[in-house]
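In: okay, predicted coordinates and the sequence, questions at the end:
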Amino acid sequence: MSARDTRVLLVTMCVGYFLVLLDVTAMNVAVPRIAAEFGVGGGPLAWVVTGYSVPFAALLLVAGATGDRIGHRPMVLAGLVVFGLASLGCALAPGIGWLIAARAVQGAGAALLLPGTLAVVTAAYPSPRARARAIGVWAAIGGIALPAGPVLCGLLVTAVGWRAVFWLNVPLVVAGLVAAFVVLPRDTGDRSRRPDVVGAVLGTAALGLLVAGVAGRSWTLTAAAVSVGALFVAAQRRGDPMLPLGLFRDRSFVLPNLGAVVMNGATLGMMFLMTQFLQDVRGLDPLHAGLAMLPVCLPLVLLPPYAGRVIGRLGPGPVAVVGLGTTACGIALLALAAPETPYPVLLGAMAIWGIGLGILTPALVSGAVAAVPADRSGLASAVNNTARQSGGALGTAAFAAIAGPVAGAGFLAGFRISALAAAAICAATAATTAALGAGRRAPATAGGR
């Protein structure tokens, strides 16, 4: 493949990543208008966000392992089709139940799509340094969805209505599908691996029950998730497992994925609360609330390519430590937020938060991918993204429960408690990563360790 073809392939896969993230962040700004139209609040509103994240997190492992076995081209194409049709269903939703169900199908499409985008990029750049730079670009272009989501959604919600957010997806999916069909290589995967049907069913059920249990505050579902998870672990000890448990004896694989859980849990949970704070406490309309979130989102566009170069020289571990520490500082400052807090103070806190995320994202992805052999890149991508999406769903559900309804007297206190908790968890993860020195050694050349 020529250098030009490789660049075109990289951009096309970044578009797929962009679509997946766009509908994560866009919904935060649309939530108050959805609540007003359907007359709901609290738990059902959180499910508009987590309804996407639950199937997304639950199916990523299966999608990544399947892509490694049959090739990533069919998985990416199927993901785009499912995602596009589900977006149409969201746009036409007559009620909150329909919307949540369509969001769940969207999440399934995103799960089919996402692992393949990173696996294709990894295969196109075999050199570790070139791969780290490419992952930085992948993270940056995908990261455009974070500022684009709130701003585009705010503009569309203010001018047209929240349904326009989903109508926007349809032409983007069609364009991405055409481009992917043309540029994706026809990889055959490794069909010598037997499909782990039992592992796929148990893993999907365990992840889905866990996220659903926390989101719905159901001890029954959470206990069921633990039980099914134990069965999954037992099943992975035999035969040709979907997820080789030996990977989790390698701290260079474990710590980037732990960081992914913490990063998305803190970030998406606080974004869910922050957009409500800006609209319902500070009185901003959806467009201005989206613009107010730009200090968090813009560093995710600007910094990853530069972070990728540093990762290529130093390894992902030290960069992850700096990113987690910076993220913790920014989120901790949000605990000072009040109805009368000057916006420049909030801007500074959100900018520090965003700088941390811009450094951290490519470090975590690079660390996870570097810890496995190239032919398991789909699995590595799936594990890392499962960690991120599970963390995001858990963080959103937990912080929504802590803060309660915006109209409630305890919202602001819950907002501050959530900010301090998120900052403390990020700081503790940074200290753990620094102490164990993850990412300081050469990439793995063998799997299933």
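Out: Okay, I see it. Numbers count the residues shown, from 1 in each chain.
In: for the rest of this, base every contact and every neighbour count on C-alpha atoms.
Out: Fine.
In: in the stretch 201-350 of the chain, which spans are helices?
Out: Taking DSSP state H, counting those that start in this stretch as the criterion, the stretch 201-350 of the chain contains helices spanning 219-235, 251-276, 286-292, 294-302, 304-314, 316-333, 343-370.
In: of all those, which one is nearest residue 150?
Out: helix 286-292 (4.2 Å; CA to CA).
In: give me the residues contacting that closest one.
Out: 29-30, 147, 149-155, 157-158, 275, 278-279, 347 (CA atoms under 8 Å, 6 or more residues apart in numbering).
In: sorry, back to before: save the helices of the stretch 201-350 of the chain as a markdown table, and put in mean neighbour count and distance to residue 183 too.
Out: Shown next, in a markdown table, are the helices of the stretch 201-350 of the chain (neighbours: other CA atoms under 10 Å; distance: least, CA to CA, whole Å):
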| stretch | mean neighbour count | distance to residue 183 |
| --- | --- | --- |
| helix 219-235 | 17 | 37 |
| helix 251-276 | 24 | 30 |
| helix 286-292 | 22 | 34 |
| helix 294-302 | 23 | 24 |
| helix 304-314 | 21 | 23 |
| helix 316-333 | 25 | 30 |
| helix 343-370 | 25 | 23 |
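In: residue 387 is nearest to which of those helices?
Out: helix 251-276 (4.9 Å).
In: enumerate every residue touching the residue lying closest to residue 267 once chain neighbours are set aside.
Out: The shortest distance from residue 267 to any non-neighbouring residue, by CA to CA, 6 or more residues apart in numbering, is to residue 392 (7.4 Å). Listed by CA under 8 Å, 6+ apart, the contact partners of residue 392 are 53, 261, 264, 265, 266, 267, 268, 269.
In: A further structure is provided below for comparison with the first:
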Amino acid sequence: MTSTGSASEEKAIDPDVRPGPTLAAVALVQFLVSLDLSVVNVGLPQIAEGLGFSAVNLTWVIHAYALTFGGLLLLGGKTADRYGHKRVLLMGLAVFGLASLAGGFAQQPGHLIAARAAQGIGAAALAPAALALLTRAYPAGKARIRAFGVWSAMNAAGGALGVLIGGLLTEYAGWRWVMFVNLPIAVCALAFAWNGVPVDAPPAREGRPDVLGPILATAGMTLLVFGVVRTERYSWTSPVTLTTLATAVVLLALFIFIQRTTTREPLIRLGLLASRSVAGANAYNLLVGAAMASAFYFMSLYLQRVLGTGPALTGVQFLPFALGVIAGSVLAIKLGYRFAPRTLLVVGGLLTAAGFAWFGLISPDGTFTTDVLGPSIVASIGFGLCLGPVVSTATVGVAPSETGTASGLLNSSRQIGASLGLAALGTAAHHRTGQSVSRDALNDGYALGLTLSAALLVAAALIALTVLRRAGHTTTYT
């Protein structure tokens, strides 16, 4: 792999940006998003008890966030490209913080689901804007490797502290604090971005943006996930399930049709997907999102419902995984100077799959040291190897006017994958468990879900190997 010298790297950087402060602000934003995901997962059993969620409906605490986040990310990225990345970033942080506050005061399941959906709207604005700012500040060279490595490490750090803080807050302060904790962090991130990130001038606007597209995309994905979740009550071949899934497919097809024919500025230029790097990275990210969200969900429930671990100790026992992701992210920086991103994606995907397959061997009489620690280390290092390269690959060669859209597309694929994966694998696990609440039955369901997560990661590695090209991807880091 080739690399440029420091002089050429400096020349490649836009003189209107401030790389250091921008990286710091974007890293803090990613820390917030990652923290929110992990802090809520640990508190799920207590949330279910406190608000009266059923076993199947509990997943909508995750789905509500993932669907609005994933469904509106393309609109968020397009809006950031159109009106300015910093402006949209600040707006998203404000919405995210207020929604977190509302979620902490929820009195019914519907209240919390609505707050989580509002959080997803805020995240859909801030996440692509933040990544677009990072891509603009570090367009090429070794500095790009380091920047995305720092971003990956902060992603993992948010997860590491999230599981620990979530466990401690849930056990000693109550589950509501897993929502409240986001507010002060969002305020700090808002102040940091306000002062540290320079205002970016958006390109000249051409026509009005498409609004119907994101509505159709969000509605289609919501129905798709809802149809999968409802297979617990209605079989896959029932008229209810078939009608729901068919309607979802029609709405998504209409979304694609409108993107091709609209006279307004489309939500996404479909030609962007003609790039093998963009298409391959997003397909990879979709499967990784499905596997990771499902695995975290199953392991949190396994530790608490099968092994009887308390929330605080559960948070501590997730730490090796999150710290391993940090180690893998740092390793990816060093290996990124020598190996193509495709190589890291393949190796990282297979290593994570091996760890999840090991998780699939859990038993009702297992312990942390025999059933959790070993696979956590293997899977987390592999996942850390993937994070930076997949983000960098998905934005390589993208025009500055489309960096927000490309970043939104990548985040969208992760969140939609997480929602669909959790719906499908959660339903499969529940079918394996049946109506029994015994430790043996629950263990069998969670083990199946973890094994299926490993299979998804093997498929992701195959996509990286066959779709992404060895040559050309080295330009991501050059």
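Out: Thanks, I have it. Everything numeric in this text was worked out from a predicted model, so none of it was measured.
In: ok, back up a step: distance to residue 170 of the first structure for the helices of the stretch 201-350 of the first structure - can I get that in TSV?
Out: Shown next, in TSV, are the helices of the stretch 201-350 of the first structure (distance: least, CA to CA, whole Å):
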stretch	distance to residue 170 of the first structure
helix 219-235	34
helix 251-276	24
helix 286-292	22
helix 294-302	23
helix 304-314	28
helix 316-333	34
helix 343-370	27
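In: which of these sits closest to residue 414 of the first structure?
Out: helix 251-276 (9.5 Å).
In: tell me the contacts of the counterpart of residue 214 of the first structure in the second structure?
Out: Mapped onto the second structure by TM-score structural alignment, residue 214 of the first structure lines up with residue 228. Residues in contact with residue 228 of the second structure (CA under 8 Å, 6+ apart) are 241, 245, 420, 423, 424, 427.
In: just give the nearest non-adjacent residue to the aligned partner of the fourth one in the first structure, would you?
Out: It refers to residue 423 of the second structure. In the first structure, the residue equivalent to residue 423 of the second structure is residue 397, according to TM-score structural alignment. In this structure, residue 397 of the first structure finds its nearest non-sequential neighbour in residue 215, 4.6 Å apart by CA to CA, 6+ apart.
In: give me the number of residues near the one you found?
Out: 26 (other CA atoms under 10 Å).
In: distance of residue 79 of the first structure relative to residue 373 of the first structure?
Out: 25 Å (CA to CA, to the nearest Å).
In: of those two, which one has the most company?
Out: residue 79 (25 against 15).
In: now which residue in the second structure aligns to the more buried one?
Out: Checking TM-score structural alignment: residue 79 of the first structure goes with residue 92.
In: so that match makes contact with residue 124?
Out: Yes: the pair residue 92 of the second structure / residue 124 is scored as a contact, 7.3 Å apart, by CA atoms under 8 Å.
In: returning to that earlier point: out of the helices of the stretch 201-350 of the first structure, which gets nearest to residue 96 of the first structure?
Out: Of these, nearest to residue 96 of the first structure by CA to CA is helix 251-276, at 18.1 Å.
In: read off where that closest one ends up in the second structure.
Out: So helix 251-276 of the first structure sits over residues 276-301 in the second structure, by TM-score structural alignment.
In: and the residue of the first structure most remote from its centre, what does it touch?
Out: Computed with CA atoms, centre = their mean, the residue of the first structure farthest from its C-alpha average is residue 340, at 32.1 Å. If a contact means CA under 8 Å, 6+ apart, then residue 340 of the first structure has no contacts.
In: tell me the residue in the second structure aligned with it.
Out: Checking with TM-score structural alignment, residue 340 of the first structure has residue 365 as its match.
In: against residue 302 of the second structure, how distant is that match?
Out: 11 Å.
In: tell me how many other residues surround the nearest residue to residue 300 of the second structure once chain neighbours are set aside.
Out: The shortest distance from residue 300 of the second structure to any non-neighbouring residue, by CA to CA, 6+ apart, is to residue 42 (6.1 Å). Applying other CA under 10 Å, we find 34 residues neighbouring residue 42 of the second structure.
In: and residue 42 of the second structure, what pairs with it in the first structure?
Out: Using TM-score structural alignment, residue 42 of the second structure lines up with residue 29 in the first structure.
In: give the contact list for that match.
Out: With CA under 8 Å, 6+ apart, residue 29 of the first structure has these contacts: 150, 153, 154, 275, 276, 286, 289, 290.
In: thanks a lot, see you next time.
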